[in-house]
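**Student:** Got a predicted model here, sequence first, then my questions.
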Amino acid sequence: MILALLAASIVASGQTFTCTPTHVWDGDGPVWCAEGPHLRIAGIAAREMDGTCRTNQPCPDATAIEARDALVRLMGGARGTISTGHVVVRGPRLTCRSEGSAGGNRTAAWCRLPSGADLSCAMIKTGTVLRWDRYWKGPACR
């Protein structure tokens, strides 16, 4: 019961938290964290898993699978899948700063990989997601 409540909780905006990725859905999240939150990677847009893009967001050329697989590689590689279609990962520990709710039970956040690299920038560099200017509050990607 406590784990279920923790999994559905939104990390308050401005709070720093740790995310150890366990499951990935698509190229911009949610990423399920062992610590409970479901992470929506801030400032980027990927195709939905059915291949579509919402009308109010940027639409990358890359497929949803290509974006998801790029994120999975950044999360240490696939360890299998579960019945919902989420890819199981045993990712590196991320340090994240919440932007608050991303809708549903997701926390929008800016995260850093152990190398110090910004995760949103790392995903943009893969060419599988686009910067979403409406929500971009992140660093200048190099």
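**Tutor:** Received the coordinates, thanks.

**Student:** only C-alpha atoms for contact and neighbour calcs from this point on.
**Tutor:** Fine.

**Student:** Over to stretch 37-45 now: how far is its first residue from its last?
**Tutor:** 19 Å (C-alpha to C-alpha, to the nearest Å).

**Student:** so the closest residue to Ala7 other than its chain neighbours, which of the three states?
**Tutor:** Of all residues not flanking Ala7 in the chain, Gly36 sits nearest, at 4.2 Å (C-alpha to C-alpha, 6 or more residues apart in numbering). Using DSSP: H, G, I helix; E, B strand; the rest coil, the three-state assignment for Gly36 comes out as coil.

**Student:** What is the burial count for Gly36?
**Tutor:** Other residues near Gly36 number 20, with proximity taken as other C-alpha atoms under 10 Å.

**Student:** Okay, it and Asp26: tell me how far apart.
**Tutor:** Using C-alpha to C-alpha, which is the criterion applied here, Gly36 is 18 Å from Asp26.

**Student:** One more: Cys19?
**Tutor:** Cys19 is 17 Å from Asp26, where distance means C-alpha to C-alpha.

**Student:** Verify the stated contact: Pro21 with Val89.
**Tutor:** Yes: here Pro21 lies in contact with Val89, judged by C-alpha atoms under 8 Å, at a distance of 6.5 Å.

**Student:** Counting neighbours, go ahead and name the busier of the two.
**Tutor:** Taking other C-alpha under 10 Å, Pro21 and Val89 do not tie; Pro21 has more neighbours (26 against 23).

**Student:** one step back: give the contact list for the residue nearest to Ala7.
**Tutor:** Leu3, Leu6, Ala7, Ala8, Ser9 (C-alpha atoms under 8 Å, 6 or more residues apart in numbering).

**Student:** Check it against this one:
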Amino acid sequence: MVYWPLDDDFERLVPKLEQMLAVEPKPKPEREPGSAAPTADRFVCDVAYVTDGDTLRCQDGMRIRLHAVAARETDETCSPGHPCPTASAASATAELRRLAANRTITCERIGQSYNRVTAICWTPAEVEINCAMIRSGTTVMWDRFNRERPICRS
């Protein structure tokens, strides 16, 4: 996977590229959701679709696995060794769709899992999606990963 640096040269080139491509520039937010200051591990995802209760895909093809969140598989099973919520896979998928589908969300990259970026993500209204999924009762917290990088911190 390639991570493009967002240095000063790149920031200066964006308006020129937009002009050349006749693309309307997107207004920049005053700050990124979920953080007072942007960091190198933050990125924006235009959500193309929700795969299941803990995974979604961005328009650019990136697959995101919600960090420290466990949902049932789409066939309603739980993988061996994984936490298993009592809620159905369908209810978790519906809740993630309610929070993220067809939205532009901001995420913080935490790691990698099976060709997916693991991340903590926020809605445009700055609701932490990972935490909202746990609080909805449709998923459970995966303590092992939450100890490495806690969610629900705000």
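**Tutor:** Everything's here; your move. Remember, it's a predicted structure, so these values are computed and weren't measured experimentally.

**Student:** After superposition, what's the TM-score here?
**Tutor:** Superposed pair, TM-score by TM-score structural alignment, normalised by the length of structure 1: 0.75. Supporting alignment: 117 aligned residues with a C-alpha RMSD of 2.0 Å.

**Student:** hey, what's in contact with both of Pro21 and Val89 of structure 1?
**Tutor:** With contacts defined as C-alpha under 8 Å, 6+ apart, the residues adjacent to both Pro21 of structure 1 and Val89 are Met75.

**Student:** What is the three-state secondary structure of the residue nearest the centre of structure 2?
**Tutor:** When C-alpha atoms, centre = their mean is applied to structure 2, the residue found nearest the centroid is Cys121 (3.9 Å). Using three-state DSSP, the secondary structure recorded for Cys121 of structure 2 is strand.

**Student:** what residue of structure 1 takes the place of it?
**Tutor:** Applying TM-score structural alignment, one finds that Cys121 of structure 2 aligns to Cys111 in structure 1.

**Student:** Repeat that for Thr86 of structure 2.
**Tutor:** For Thr86 of structure 2, the aligned position in structure 1 is occupied by Asp61, per TM-score structural alignment.

**Student:** What separation is there between its match and Ile124 of structure 1?
**Tutor:** Shown here: Asp61 of structure 1 relative to Ile124 of structure 1, a distance of 12 Å by C-alpha to C-alpha.

**Student:** Structure 2: helices as residue ranges?
**Tutor:** Listed from the start of the chain, structure 2 has helices (DSSP state H) covering 8-21, 89-100, 129-135, 143-148.

**Student:** Ala70 of structure 2: which of those is closest?
**Tutor:** Closest approach to Ala70 of structure 2 among these (C-alpha to C-alpha): helix 129-135, 8.7 Å.

**Student:** how about that closest one: buried residues?
**Tutor:** Buried residues in helix 129-135 of structure 2, counted by 16 or more other C-alpha atoms under 10 Å: Ile129, Asn130, Cys131, Ala132, Met133, Ile134.

**Student:** Report the contact partners of the second one.
**Tutor:** Contact partners of Asn130 of structure 2, counting by C-alpha under 8 Å, 6+ apart, are Leu66, His67, Ala68, Val69, Ile120, Cys121, Ile151, Cys152.

**Student:** separation between the first one and Asp8 of structure 2?
**Tutor:** The one in question is Leu66 of structure 2. For Leu66 of structure 2, the distance to Asp8 of structure 2 equals 30 Å [C-alpha to C-alpha].

**Student:** Who has more neighbours out of these two?
**Tutor:** Applying other C-alpha under 10 Å to Leu66 of structure 2 and Asp8 shows that Leu66 carries more neighbours, namely 25 against 8.

**Student:** Tell me the residue in structure 1 aligned with that one.
**Tutor:** Under the alignment defined by TM-score structural alignment, Leu66 of structure 2 is paired with Ile41 of structure 1.

**Student:** For the nearest residue to its match once chain neighbours are set aside, grab the count of nearby residues.
**Tutor:** Leaving aside its chain neighbours, Ile41 of structure 1 sits nearest to Asp28 (5.2 Å; criterion: C-alpha to C-alpha, 6+ apart). The burial metric for Asp28 of structure 1, expressed as a neighbour count using other C-alpha under 10 Å, is 27.
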